[in-house]
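Student: Predicted model follows, preceded by the sequence.
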Amino acid sequence: MKTKQFLRKLRRRGVGITTGRGKGTHLLARRGRRMAIIKFHGGKDLSKVYMQLVCKQLGLKLEEL
């Protein structure tokens, strides 16, 4: 899955995405008091393991997306 698709699905589940907090290609995702850093490298695919890790940090399950 591409990063843009993953971010779109997270936003539908109520996750806020913050950009521009510094240099680089990473975004900050927040859901309540939980947060995770998401890498954003153009049109590259994210691995399933990485997406599961981000979902776990945010208190979600990948299957729910």
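Tutor: It's in.

Student: drop to CA atoms for contacts and neighbour counts, all remaining ones
Tutor: OK.

Student: List the residues that contact the nearest residue to residue 54 once chain neighbours are set aside.
Tutor: Spatial nearest neighbour of residue 54, excluding adjacent residues (CA to CA, 6 or more residues apart in numbering): residue 36 at 6.1 Å. Going by CA atoms under 8 Å, 6 or more residues apart in numbering, residue 36 touches 28-30, 54, 57-58.

Student: Take this one as well and set it beside the first:
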Amino acid sequence: MQAREPLIAGYVKVEIRSRLPKTWGWSILRDANGVVLRHSDEPFKCAEDAWQAGQAVLRTLAISADAA
């Protein structure tokens, strides 16, 4: 039997946090209504770095939801 990925109802949104200097941050939202589960406190220099960090936290949430 093949192991399946645990599901968590959420997604990562990356957005600009400040214009000068340009910094990015991530938020994990539960649904399209904008319920934020977690967000980054630290600024990121590029959107890709923020997205990767947000994805790592989303995977952690999925693992802890599966363990519960």
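Tutor: Sure thing, it's come through. These numbers come from a predicted model, not from an experiment.

Student: Do you know the score for how well these two fit?
Tutor: The TM-score (TM-score structural alignment, normalised by the length of the first structure) is 0.31; 43 aligned residues with a CA RMSD of 4.1 Å.

Student: returning to that earlier point: tell me if I am right that the residue nearest to residue 54 of the first structure is in a helix.
Tutor: No - counting by DSSP: H, G, I helix; E, B strand; the rest coil, residue 36 of the first structure is not found in a helix; it is strand.

Student: What separation is there between it and residue 16 of the first structure?
Tutor: Using CA to CA, to the nearest Å, residue 36 of the first structure is found at 11 Å from residue 16 of the first structure.

Student: which residues do those two both contact?
Tutor: 29-30.

Student: how much space between residue 34 of the first structure and residue 16 of the first structure?
Tutor: Residue 34 of the first structure is 11 Å from residue 16 of the first structure, by CA to CA.

Student: swap that for residue 10 of the first structure, please
Tutor: In this view, residue 10 of the first structure and residue 16 of the first structure are 8 Å apart by CA to CA.

Student: Who has more neighbours out of these two?
Tutor: Per other CA atoms under 10 Å, whichever of residue 10 of the first structure and residue 16 has more neighbours is residue 10, with 22 against 15.
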